[in-house]
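Peer 1: for reference, the sequence and a predicted model appear below.
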Amino acid sequence: MRRNPWATLTVLALAQFITVLDVTIVNVALPDLSADLEFSQHSLPWVINAYTLPFGGLLLLGGRAADLLGARRVFLAGLLLFGVTSLAAGLATSPELLIAARAVQGVGAALLAPAALALIVLTFPPGRQRNIALGVWGSLAGLGGTLGVVAGGLLVDGAGWRWIFFVNVPVVVALLVAGPLLISAERHRAAGRSFDVAGAVLGTAGLLAVVFGVIRAEERGWGAAEVVGCLVGGVIVLGVFLAVEARTKAPLVPLHLFRSRGVAIAVGSLALNGATFLSTFFLTSVYLQQGRGDSAVEAGLHLLPMGIAAVLGAVLAARLTHRIGARFVQRAGALASLAGLLLLSRVDSDDSYTSSLLPGFVLLGLGVIGVAVAGQITAQAGAGAGEAGGVSGVLTTGYQVGGALGLALATTLPAEHSGGVSGVVSAAVETFQDGILVAAGFAAVNLVLALLAPATPRSHS
């Protein structure tokens, strides 16, 4: 039976939407769940870190599993795991149970995210339809992060913190029913289904060590022995991982893909894109509440134009990519992101929202989605049969790990610089301005990469 590809996209995009939503929706509930479950100040950040750590560290494994076991099968398994652990998190009666549920929830997200992206590539042929599908995918992911703040505030105030997890359950149930009906099983299967066990262990361990080190840097500082040990150890393990991948017959990550300048630049570009967007989103959320006195819901509403701009930008990026090419869209997106961040870096606590913040939010929303759509199209253009999951895993890993690194840099460096500033409002404004300049640095490097990007073959545009 032939499935409608746009119905398939709806299922995949909604699944991606809730995984991104879950990254930000928890932030506004931390005070309530901390008081209810009696979290210590030291353990509370692990409500977020327990999810992001396996999410970022296991994406390569999830992408390769999609190639070997079938993308639809891995997607549905990850979705089921995500739903069950969402229910478990909502029912948690102790800090330990909640953190454990969040960790397994991150594993589910790491399975379904690259599998879903691979299914989009397998469902839509190269060209205009795939461009539109990738644009929708990227825009809903960005909108999910923005709406997470609004939805979290409304749910916590109206129903209690447990509903930030319970809300996932009916969505997951609906997707699990619709998925087998609307998503076609792939015809391709990897020959022999051999699995790179050594690569899986080394790649996962290296990424987990790097992401863990970055997370701990926010609390311990970059010079702490624990942080340095994790980062250096992670890099060494990843070096061994690359050496193993170069020699194995069925690698977790096909290294030959990086011989293509387009793939290599696309991965770096998406990593910088993640660093730019996630750091800006976090800094702005804090600034709106501490520097301008917004409530959590008001901050989410003020951030909403960024998400709306991303949705509209996705449509525009897909059309321009088809007519002009991915390279133009990538360059325009990087330039728009940089311009938006430079505008935001000049904002003070008493500036008008409409004239100061709004233009920067709109430019950034348009810019990040342009870079995302163009980067995904360029990278997938170099993928062969049976490699869509692996490429998707690399792209998603680049975005998540880049986002974690970017967020740590954009928050720790300004914090050290503004340590002597007196007053909550003044410190919040200075931290925001300095952090946004760090994010602008990421966007500037991304613009350089965009200038080096090759033209995408016309059949893929």
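Peer 2: Right, received. Where do you want to start? Numbering: from 1, shown residues only.
Peer 1: switch to C-alpha atoms for all contacts and neighbour counts from now on
Peer 2: Fine.
Peer 1: count of neighbours near Lys249?
Peer 2: 12 (other Cα atoms under 10 Å).
Peer 1: now do the SS call for it.
Peer 2: Three-state assignment for Lys249 (DSSP: H, G, I helix; E, B strand; the rest coil): coil.
Peer 1: any idea how far it lies from Ala264?
Peer 2: 21 Å (Cα to Cα, to the nearest Å).
Peer 1: my read: Glu387 touches Leu68, true?
Peer 2: No. Glu387 is beyond contact range of Leu68, at 9.5 Å (criterion: Cα atoms under 8 Å).
Peer 1: tell me the centre residue of the chain?
Peer 2: Gln400 (4.7 Å; Cα atoms, centre = their mean).
Peer 1: point me to the helix or strand that includes it.
Peer 2: Element membership for Gln400 (DSSP states H and E) is helix 388-417.
Peer 1: please compare the first structure with the one that follows:
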Amino acid sequence: MNSPLASKPSITSGCDVEVVVRRPTPSNVRRYTLLLIFCITQFIYALTNSALFSAIPSLVRKFGFTQSQSVWIISAYQLTFASFLLMSGKISDIYNPKYTFITGKFIVGVISIGLGFVSDGILFLALRALSGIAASLTVPSALALLVGLFPEPRHQAVAIASFGAWGSIGIVLGLITGALFVEHAGWSWVFWFVPMVIIPTTFISAVLIPTPTKNVVRESGFTKFRSLDVTGISILTVAVILFIFSVTTGSTTSWGSAITLAPLVIAIAMITAFFFWEAFQPIECAAVPSSTWFIPNFSVLFGTALLPYFWWANIFTTYVSLWQDIYKWSPMSSAVHMLPIGITAFVFSFASRVKGLSSMSAKWPILCGALMMMLSLVLFAFADTPDKYWPLVFPGFILGSAGAMLANISANVISTHTASRYSELRPPPMAGTVGAIFNCGLQLGSAVGLAAVGSIQASVQVRNGGPSNYQGQSAGFWFMLSCISVAAMAVIVFYRTDTARNRVKGTVVCDEK
């Protein structure tokens, strides 16, 4: 549906940049075909990373990794993906989300081909890190494109919900896919499967994504480069890399070691330096404009972003390890028992009735999701034998996964939708940047949560008879419960529904002609 200002382009200026914003609205067939492509891309990324859990034993034997080194099979990708999200979001906003998305997706496909052929462990980890950088280009750009393709709030919410749902179901189906590949074809096919889907859909995307006139810009290449804020983004990127490296290393070695503490201290100092740097940058030239944190409820929504992957990643790793290493279940049996997580997340993302989200009332869905995750953790804490899967673990999977998806979709939809409207009144465009910050929060929740819960489980197990004693897993679940409780209290205290409504009331949508 066209906006009331469909014939009037929006013109903004700042940092020596003048931007004319005109977003042509494609046909419904084209829009929903692109939505399907974005969802498939998200699904393939999640499926590949999940499938690697089944392939880790084969990769350890192939490359001669130690137990501590094997952590980087997953973490090398996660580290670079999270670290470069902000830069990717800024590139998407300043240059062009279409070409950012296509470039990142194509590079992921090419690197995946190479990953299946490598015979050296260091080269393998390096390519995994590069694929994380390339994949980071696609997420904020896809969210920015979704905002443009579905400007109407209700349709936009459904599109973003679909984007997240396909990722969640890919996580669980990846276990089954990885087990099938490893048992019947070899670990290389975990990677070779990716370009078979990614590369063809990349070319389809290049044709179907509308060529934007968004940056019909009177600006020089230097002005664009200046707006990218390379200095600020570089400081934050290095800080995030060091922070994730520190918490990951601390969970596998010692939290008191120099290799853990030194990067952590440097990361905190660099994050502080980043905020000082940004405070003196013009709004159009800052990596994270100070106005970002004044977007209605954005700070509390960023805190909420830490929760969903915090829950999913820890439940996923805890039970896969427990079932295969202690209960001696097969990889396929473990994957099948995990299916309720993915199926529930996929179904519940559409059952969440996102109508309320477009009216800035996400507070109660977020709190409901947090409560469901907390209840599931109580069930898990008492599921200390295999026979308690059906009475405790199964309902916990359904409750917790539904709650994690509800919190994820609610926070994602409202932050992206509010940012797109807020930036229409206070340029520059921020949809890509906000999407990057939000997804960085998801990854940080996963990385930091895995490190903290893993350390708690290990320390309790050492004092109580080793991994076969369930007290370690139970302690990890109680710790997760306390973290989510604190986050829920923050939402109750700091989330302002009326403020959110008033601050976006009366905004106009740029030309949707």
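Peer 2: Great, that's in hand. The shown structure was predicted, so the numbers you read here are calculated from the model rather than taken from an experiment.
Peer 1: what's the TM between chain one and chain two?
Peer 2: TM-score of the superposed chains, computed with TM-score structural alignment, normalised by the length of the first structure, equals 0.94; 458 aligned residues with a Cα RMSD of 2.0 Å.
Peer 1: re earlier: what's the angle from the following helix or strand past the helix holding Gln400 of the first structure to helix 388-417?
Peer 2: Using DSSP H and E, the helix or strand that follows helix 388-417 of the first structure towards the C-terminus is helix 424-452. Put simply, helix 424-452 of the first structure runs at 140 degrees to helix 388-417, going by axes from the mean of the first three to the mean of the last three Cα atoms, to 10 degrees.
Peer 1: give the buried residues for helix 424-452 of the first structure.
Peer 2: By neighbour count on 16 or more other Cα atoms under 10 Å, the buried set for helix 424-452 of the first structure is 425-447, 449-450.
Peer 1: how about stretch 199-211 of the first structure?
Peer 2: Gly199, Ala200, Leu202, Gly203, Thr204, Ala205, Gly206, Leu207, Leu208, Ala209, Val210, Val211.
Peer 1: how close does the counterpart of Ser345 of the first structure in the second structure get to Tyr95 of the second structure?
Peer 2: Under the alignment (TM-score structural alignment), Ser345 of the first structure pairs with Ala381 in the second structure. Using Cα to Cα, Ala381 of the second structure is found at 48 Å from Tyr95 of the second structure.
Peer 1: now do Ile409 of the second structure
Peer 2: 27 Å.
Peer 1: equivalent range in the first structure for the helix or strand where Leu261 of the second structure lies?
Peer 2: Using DSSP H and E, Leu261 of the second structure maps to helix 258-279. Here helix 258-279 of the second structure aligns to the first structure at residues 225-246, judged by TM-score structural alignment.
Peer 1: so how far is the matching stretch from its chain's centroid?
Peer 2: Distance of stretch 225-246 of the first structure from the chain centroid (Cα atoms, centre = their mean, to the nearest Å) equals 22 Å.
Peer 1: next, the buried residues of it.
Peer 2: Within stretch 225-246 of the first structure, the residues that count as buried by 16+ other Cα under 10 Å are 227-228, 230-231, 233-235, 237-238, 240-242, 244-245.
Peer 1: for stretch 147-164 of the first structure, same thing?
Peer 2: Buried-residue list, stretch 147-164 of the first structure, by 16+ other Cα under 10 Å: 147-156, 161-164.
Peer 1: these two touch, right, Phe274 of the second structure and Gly232?
Peer 2: Yes. Look at Phe274 of the second structure against Gly232 with Cα under 8 Å: they come within range, at 6.0 Å.
Peer 1: could you pull out the helices for the stretch 51-200 of the second structure?
Peer 2: 67-70, 72-83, 85-94, 97-115, 121-149, 153-184, 188-208 (DSSP state H, counting those that start in this stretch).
Peer 1: looking at those, which is closest to Pro289 of the second structure?
Peer 2: Proximity to Pro289 of the second structure, assessed across the helices of the stretch 51-200 of the second structure by Cα to Cα, is greatest for helix 85-94 (10.8 Å).
Peer 1: pull up the aligned stretch in the first structure for that closest one.
Peer 2: By TM-score structural alignment, helix 85-94 of the second structure lines up with residues 59-68 in the first structure.
Peer 1: what's the mean distance for the matching stretch versus the second structure?
Peer 2: Here stretch 59-68 of the first structure, set against the second structure after superposition, deviates by a mean of 0.7 Å using mean Cα distance after the TM-score superposition for the first structure.
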